[in-house]
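1. Provided below are the primary sequence and the corresponding predicted coordinates.
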Amino acid sequence: MSAGQSTAMPQREGEPVRVLHVLDHSLPVQSGYAFRSEAVCIAQKRRGWEPIVVTSPKHYESWRGEWNQSEEIGGIRYYRARTVSSPALPLLGEVRLMAALARRLSSVIHAESPHVLHPHSPVLNAIPALLMGRRWGIPVIYEMRSSWEDAAVDRGSYAATSWKYKVSRSLETWVCSKADRVVVICEGLKRDLVGRGIPQERIVVVPNGVDVERFQPRPGDADVWKRLGLQGKKVVSFMGSFFRWEGLDLLIDAVAKLARVRSDVALLLVGGGEMEAALKDKIRLLGIEQHVVMPGWIPQADTLGLYPLIDVLAFPRYSTHLTERVTPLKPLEAMAMGKAVIASDVGGHRELVRHQETGLLFEAGNAAALAEALAAVFDSTQLRTRLEHNGLNWVARERSWAKTTESYREAYRLGVSRAIVKQFEVKEERS
């Protein structure tokens, strides 16, 4: 079969548009990546499209459960690629992973006859999708959610001057140049790709969004609050993965400053990750154990009962190549829950937070400035109420998944046939 030869089944009249998403991992793993993937598939299904998912062999590195050939979660079909061994030789493991994913993709394409292949970061998903797209004659829309090589640098996995970084970045750029269209989640990533020579007219921004039916103001779970010992406290919280770039050590410093002058301040850190042990050591060193609660990971459904009892959510990210270009999801969820948000002034946050309107921005890396912002929200009901009201309204108006995922129609329109585009438009008119 020659490259570009179309063997995919043609679309029949009235048939839903099938989009085959290729993911690093998915539910039941709980992560920002998995939650965005779930939200995108649900939003597309509501539009009358038919999203289908294939996950990389890396899914089971996170899930660590028994391998399933396929399963259905929330009405979405998930196909799983088998795990592969991790040899010691450089790059051999990545080659094996991509080969296994390509084989799984080929079998799923044969079974499902998708009209669009939609691989999401990292590039290890995109390369097999490009190969299968060319083989089966299916357009490929690549979604770059983050700069994974920059994340690796921020984690300390390798240096920005290393060969691994250079290879990863070069492959990412190559994939973006070969895909029919590129989707990014924010303007920062778009500017980065344009700087690498990718024409901006080939890039479509589909921002992070929120399920406004799930994330909305509600009564709090007073029993959980009592068990955590937080009743009567002024509470600042962070919920998510404890990565280095999140700046949680800075947040601990800010809380320690406040704790010297007020006894009612408390920090709730929900989650875990690579910085967990170091953060606990820092809390002990500063002697503020009575001001910090770390319950570990809590299922997302259960965290919804915590939000209403929190005074402010803090996102103190440090300024790095990654955080200046990539927007996080958690601040949007906090705003959708009607909570005040304080965030560092890195580029990714400035796309989400308008200072003194939808939240407060402080100088990245400045613990004193963060402590000052926290005190302002704690001490002014008027300020906190204004931030909560404005943030909630902005998210409901601009960042529901129903609104942000409208841009996928543009991305697919630019990369697929006229017949399929017409079907998109018909489905949109009916929805």
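-> Ah, there it is. Numbers count the residues shown, from 1 in each chain.

2. C-alpha from now on. contacts and neighbour counts both.
-> Fine.

3. what's the burial count for His389?
-> Number of residues near His389 (other C-alpha atoms under 10 Å) recorded here: 17.

4. before we move on, what about Ile109?
-> Residues near Ile109, counting by other C-alpha under 10 Å: 20.

5. how distant is the helix or strand hosting it from the center of its chain?
-> Per DSSP states H and E, Ile109 falls inside helix 92-112. In terms of C-alpha atoms, centre = their mean, to the nearest Å, the gap separating the centre of helix 92-112 from the centre of its chain is 24 Å.

6. Show me what that helix is packed against.
-> In terms of contacts (3 or more C-alpha pairs under 8 Å, 6 or more residues apart in numbering; DSSP states H and E), helix 92-112 is packed against strand 50-55, helix 123-136.

7. List of residues touching the next helix or strand after the last one?
-> For helix 123-136, the following helix or strand on the C-terminal side (DSSP H and E) is strand 141-144. Defining contact as C-alpha atoms under 8 Å, 6 or more residues apart in numbering, one finds that strand 141-144 is touched by 116-122, 126, 175-176, 179-185, 411-412, 415.

8. If we use 6 Å, what do you get?
-> His118, Pro119, His120, Ser121, Ala179, Asp180, Arg181, Val182, Val183, Val184 (C-alpha atoms under 6 Å, 6 or more residues apart in numbering).

9. what's the most distant pair in those?
-> Ser121 and Asp180 (15.4 Å; C-alpha to C-alpha).

10. Next, count neighbours for Tyr158.
-> So Tyr158, with other C-alpha under 10 Å, has 16 neighbours.

11. Now do the SS call for it.
-> coil (DSSP: H, G, I helix; E, B strand; the rest coil).

12. separation between it and Thr323?
-> 17 Å (C-alpha to C-alpha, to the nearest Å).

13. try this one next to it:
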Amino acid sequence: MKILYHHRTQAEDAQGIHIAEIIKAFRKLGHRVEEVSLVSSAQGGGSREQKMSSRSGTPGSKKNIFWNAVARLSPKAFYEAMEIAYNLIGYRKLSRAIKKFWPDFIYERYALYTFAGVLAARRYGIPLILEVNSPLAYERKVYGKLVFPKMAEAFERWITSHATKTLVVSTPLKKHLVSLRVPEPQVEVVPNGIDPEHFDPGVSGEPIRQRYHLEGKVVLGFIGWFRPWHGLEMLLEVLAERALRQAEVHLLLIGEGPIYASLQEYVRTQALSRQVTFTGPIPRESLVPYIAALDIALQPSATPYASPMKLFEYMAMGKAIVAPRQENIEEILVDNESGVLFEPDNKKALEDAIMRCVGDPGFRERIGRKAREQIFERKYLWEENAKRVIEIVKQKTIQR
């Protein structure tokens, strides 16, 4: 099939990874993919290292720098108006690409206010598969980044209702859209995935352990973009408690982000420097040995609707995982079987979960092995996601 992939993101951090991986999966299955976007992903040109590093959000182009500046400096109302205005550009770009490429369907990563894909799909009679990774109207309202929340919610409802099919990454996200009066049959859950060839548990983490002098330590780790909702402040508070201070553990924080400086300051003031290492951003292609160096992989907190990509990376590497017990996480991990789940936002529960793994190497090995097995049992694979999309398009084409 011929697939036109449309997105309005800046192709950074987990967004860029998702875009690149699903495009790669479609191509690996033998389909042709063309990309229409404001900023091209790594699959559209250039190396992945140039585009992103450890979800660090490091801009990979002058366009990224420009749009980052626009987002940061523009008044909120003006920025929202620009998001709506993008549809003029997006529709024109899509129309040109459709006339040149004549795709079998459009695959679009949802962005708030972006209805160009729905209009182009209707105008040219082409199916549109819409991928939704978070409830953007709700998310931006909560974080005070919307001037017109009612309008944003109305746009979100209309766009997700009028795609040929809307794919979401978790059941809580599906429930959210249905609560907005999006028809329930319109929405299908397709969690994120992994490339098991890239995340190979046979890769050694010893060079990383030696680099940071971690021999003989139980290494805890978090990989990603350091944001307030990732629970890293709580993790450091737990590390400062007596039990973990006395244990032979070391925390490896891999990446960077908005709260990087405040985390470093906390480590300094609490005299935790001997137990915590900040690696800074790591190119994604160099990330696997860092995960391999971990004994226990941590997801201290997560939004209730996410399908955290790091969980699948940890699972594919066969790591013992500690994560919060909430619906979207329980869709991915089985408590005491492929991970250890704890009561969200509970420091004592997080400490107990970590200490259970620290004190029992055999348990760590068992749940890590099972996590790896569940990647294949539950088909958390980018290629399987791509196959599912193709099947949906075929079904919709027959129904037409």
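-> Perfect, thanks for sending it. This one's a predicted model, so the numbers in the text were calculated from it and none came from an experiment.

14. How close are the two chains, by TM-score?
-> Once superposed, chain against chain, the TM-score is 0.86 (TM-score structural alignment, normalised by the length of structure 2); 380 aligned residues with a C-alpha RMSD of 2.8 Å.

15. now the helices and strands packed on helix 92-112 of structure 1 in CSV, with distance to Arg350 of structure 1 and mean neighbour count?
-> CSV is the format used below for these (distance: least, C-alpha to C-alpha, whole Å; neighbours: other C-alpha atoms under 10 Å):
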stretch, distance to Arg350 of structure 1, mean neighbour count
strand 50-55, 32, 24
helix 123-136, 27, 23
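
16. mind checking which of these is nearest Phe315 of structure 1?
-> That would be helix 123-136 among these, by C-alpha to C-alpha, at 27.6 Å.

17. tilt between that closest one and helix 92-112?
-> Angle of helix 123-136 of structure 1 versus helix 92-112, following axes from the mean of the first three to the mean of the last three C-alpha atoms, to 10 degrees, is 40 degrees.

18. ok, the most far-flung residue of structure 2 relative to its centre to Ser161 of structure 2 distance?
-> For structure 2, the residue at maximal distance from the C-alpha centroid (C-alpha atoms, centre = their mean) is Gln246, at 33.8 Å. The gap separating Gln246 of structure 2 from Ser161 of structure 2 is 54 Å, by C-alpha to C-alpha.

19. and what of Arg92 of structure 2?
-> Separation of Arg92 of structure 2 from Ser161 of structure 2 (C-alpha to C-alpha) stands at 22 Å.

20. Those two: who's more crowded?
-> Ser161 (22 against 14).

21. and the more buried one, what pairs with it in structure 1?
-> Ser161 of structure 2 maps onto Ser177 of structure 1 when the alignment is built from TM-score structural alignment.

22. those strands in structure 1, which residues are they?
-> 18-23, 50-55, 70-73, 76-80, 116-119, 141-144, 181-184, 203-205, 234-241, 265-272, 292-296, 312-315, 340-344, 360-362 (DSSP state E).

23. Give me whichever of those is most buried.
-> strand 141-144 (a mean of 28; mean count of other C-alpha atoms under 10 Å).

24. residues in contact with Met315 of structure 2?
-> Going by C-alpha under 6 Å, 6+ apart, the list of residues near Met315 of structure 2 reads Ala371, Arg372.

25. residue in structure 1 matching it?
-> Aligned by TM-score structural alignment, Met315 of structure 2 pairs with Met335 of structure 1.

26. wouldn't Trp49 of structure 1 be in contact with Val17 here?
-> Yes. If you go by C-alpha atoms under 6 Å, Trp49 of structure 1 and Val17 touch, sitting 4.9 Å apart.

27. Give me the more crowded residue out of these two.
-> For Trp49 of structure 1 versus Val17, neighbours defined as other C-alpha under 10 Å are more numerous around Val17 (23 against 20).

28. wait, doesn't the more buried one sit right on Gly48?
-> No. With contact defined as C-alpha under 6 Å, Val17 of structure 1 and Gly48 do not form a contacting pair (7.7 Å).

29. From Arg227 of structure 1, how far off is the counterpart of Val288 of structure 2 in structure 1?
-> In structure 1, the residue matched to Val288 of structure 2 (TM-score structural alignment) is Leu304. Distance of Leu304 of structure 1 to Arg227 of structure 1, given as C-alpha to C-alpha: 16 Å.
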